[in-house]
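Chemist: Give me the fold of what follows.
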Amino acid sequence: MIYFIPTPIGNLKDISLHALEILRECEIAFCEDTRISKSLINLLNERFNANIKISKFIPFHTHNENEILASLNDEILSKNIAVLSDAGMPGISDPGISFVKYAIKNSLKYEILSGANAALLCVVASGLCEKEFIFLGFLPNTGTQRNQAIQNALNQAYPCVIYESPKRILNLIEKIVEIDPSRQIFAIKEATKKFETKFHGLAKDVLIQLQNANLSGEWCVVVQNSEKNSLEKISIKDIMLLQIPPKQKAKLISKISGKDAKTIYKEIISG
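Modeler: Okay, here's the model as predicted:
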């Protein structure tokens, strides 16, 4: 059986009794980072007398996932397998999803355990989400793609949840301020840990707070939904049918999609 097991995102006590029970049954662990997973297992054994005895830890990440899945054989798949991310739910912003697809494709038994997830914690803590929200995970690191992704987040009809690193959190808020300084946002760092810190308010005010804050730790951000409903009710197909110049069409499509207007213009004129 393949088990996808959520791990604590900060507080070690967030490990579930079910997760400890299953980890005791597993012989092999596929890990985003074997060092982190080994350290976690050691801590669980020390603090909770968990008696977990996983004998083999195999790295499974973005750079080797296809190779690892291609190498799986009947001997490995006959054992109880744990799939672990560094923190949180496997398959959310990490390669675990490819293992799920592999299991489905090959009719293998698998189970997803419930547990820690930073996105849901952030959604509830933000006070910005009544029901629907959009999860965007990590945005592109740099360049035009990053700018487009941020614009896209600000165009959405529902609040957006974004994961961010300490190196880029200030850049993210700065870009939001450039586009819409009065947009409500929520940011949390070091969730469930000793130094968990929350930031609420208008983007321009949160930026000032962050400029004077310790930015270390992983971040999760919720961006308030767009209130510009007029554009959201117009589809790209509707715009393409308008009797207006291609450049104007490209600008309108860019506004509702977040894509680069020049790229859209080239696509329109090329047919």
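Chemist: Only C-alpha atoms from now on, for both contacts and neighbour counts.
Modeler: Will do.
Chemist: distance of the residue most central in space within the chain from E164?
Modeler: Nearest to the mean C-alpha position of the chain, counting by C-alpha atoms, centre = their mean, stands G137 at 2.7 Å. Separation of G137 from E164 (C-alpha to C-alpha, to the nearest Å) stands at 8 Å.
Chemist: cool, and N214?
Modeler: Separation of N214 from E164 (C-alpha to C-alpha): 15 Å.
Chemist: compare with the first, here's sequence two:
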Amino acid sequence: MLYFIPTPIGNLNDISFRALSVLESCEFLFCEDTRVSKSLIALLNTRFNAKIYPKKFISLHSHNEKELLEKLDLSIFDKNTAYVSDAGMPTISDPGKYLLEFALKNKLSYEVLPGANAALVALVSSSFCEKEFIFMGFLAHRGKERQKDIEKLLSNPYPSIVYESPKRILSLVKELANLDANKELFAIKEISKKFQTQFKGRAKELLKELENANLKGEWVLVVQGNFKQEFNTNTLCEKDILELDLPLKIKSKLLAKMSGKSPKEFYKKLILS
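Modeler: As a prediction, this is how the structure comes out:
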């Protein structure tokens, strides 16, 4: 059995009894960073008198997971095996996705345990969410892609959650304030740690607070949804564009604009259809 086990994001007591029990049963442990995982397990063994002693720690992260999985002997999963990221829920802005896909492809039994997740803690703390929400993870760091992400963040109809580093949190709030000074924001850092701190207010107010705040630590920002931005049932879809009496090149450009794909890709399909 393969387990995906969430780990504490700040407070060691957030580990579940079930997670401890499963970890004790595992002979192999895939880790985002073996050094971090070994330190975590040493703390868990000391704090909770656990007996977590895997036979082998295997490094599995975004830079090596594809290559490692291609060479992996499936017999390893005959024993209880687990994957843990450095902190939080595997695959949520953390590695683990390819291992999960690998399990599905090879029909391996697997289970994801519930546990710590910064995005949901921030969302609930913000009070912005009534039903739907959007998780955007980390935004692009720079250039046009970052600008697109920020524009999307402001236009999303539902509350949006983003992760941000201490180096960029102030610039992000400043960019949001420049575009919509009255947008309601909620920012929280160091979730579940001793110095957890949170801020809530309009973008222009939050910017002033953060300019005088200690920004060290990992941040989660929740942006209130743009409730005026409703999904229009009359919006053109791909089928509507295909039915229009337009040159193929124009249709290709419109379809590319809607999907973000290459116009050439659509043009080739239209020629063959």
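Chemist: just to revisit the earlier point, for G137 and E164 of the first structure, list the residues in contact with both.
Modeler: Common contacts of G137 of the first structure and E164 (C-alpha atoms under 8 Å, 6 or more residues apart in numbering): none found.
Chemist: buried ones in the helix or strand in which the residue nearest to the centre of the first structure is found?
Modeler: According to DSSP states H and E, G137 of the first structure maps onto strand 134-138. Residues of strand 134-138 of the first structure classed as buried: I134, F135, G137 (neighbour count, 16 or more other C-alpha atoms under 10 Å).
Chemist: V222 of the first structure versus the last one, what's the distance?
Modeler: Computed as C-alpha to C-alpha, the G137 of the first structure to V222 of the first structure distance reads 11 Å.
Chemist: who touches both of these two?
Modeler: Contact criterion C-alpha under 8 Å, 6+ apart; residues shared by G137 of the first structure and V222: V161, I162.
Chemist: Now do the strands in the second structure.
Modeler: 2-4, 28-31, 56-59, 81-84, 110-112, 134-138, 160-164, 184-189, 197-202, 219-223 (DSSP state E).
Chemist: Let's have the ones you listed in TSV, adding distance to K268 of the second structure.
Modeler: Converted to TSV, the strands of the second structure look like this (distance: least, C-alpha to C-alpha, whole Å):
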stretch	distance to K268 of the second structure
strand 2-4	42
strand 28-31	43
strand 56-59	43
strand 81-84	42
strand 110-112	41
strand 134-138	32
strand 160-164	36
strand 184-189	44
strand 197-202	47
strand 219-223	40
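Chemist: Would you confirm that F227 of the second structure contacts Y158?
Modeler: Yes. Using C-alpha atoms under 8 Å, F227 of the second structure is in contact with Y158, at 7.0 Å.
Chemist: Can you give me the neighbour number for L120 of the first structure?
Modeler: For L120 of the first structure, the neighbour count with other C-alpha atoms under 10 Å is 12.
Chemist: Please apply the same query to L255 of the second structure.
Modeler: 22.
Chemist: And N178 of the second structure, by the same measure?
Modeler: Neighbour count of N178 of the second structure, defined by other C-alpha under 10 Å: 12.
Chemist: related to what we said a few turns ago, what about F227 and Y158 of the second structure, which has more around it?
Modeler: Y158 (23 against 11).
Chemist: Distance of F99 of the first structure relative to L108 of the first structure?
Modeler: 10 Å.
Chemist: thinking again about what came up before, quick one: map the residue nearest to the centre of the first structure onto the second structure.
Modeler: Counting by TM-score structural alignment, G137 of the first structure corresponds to G137 in the second structure.
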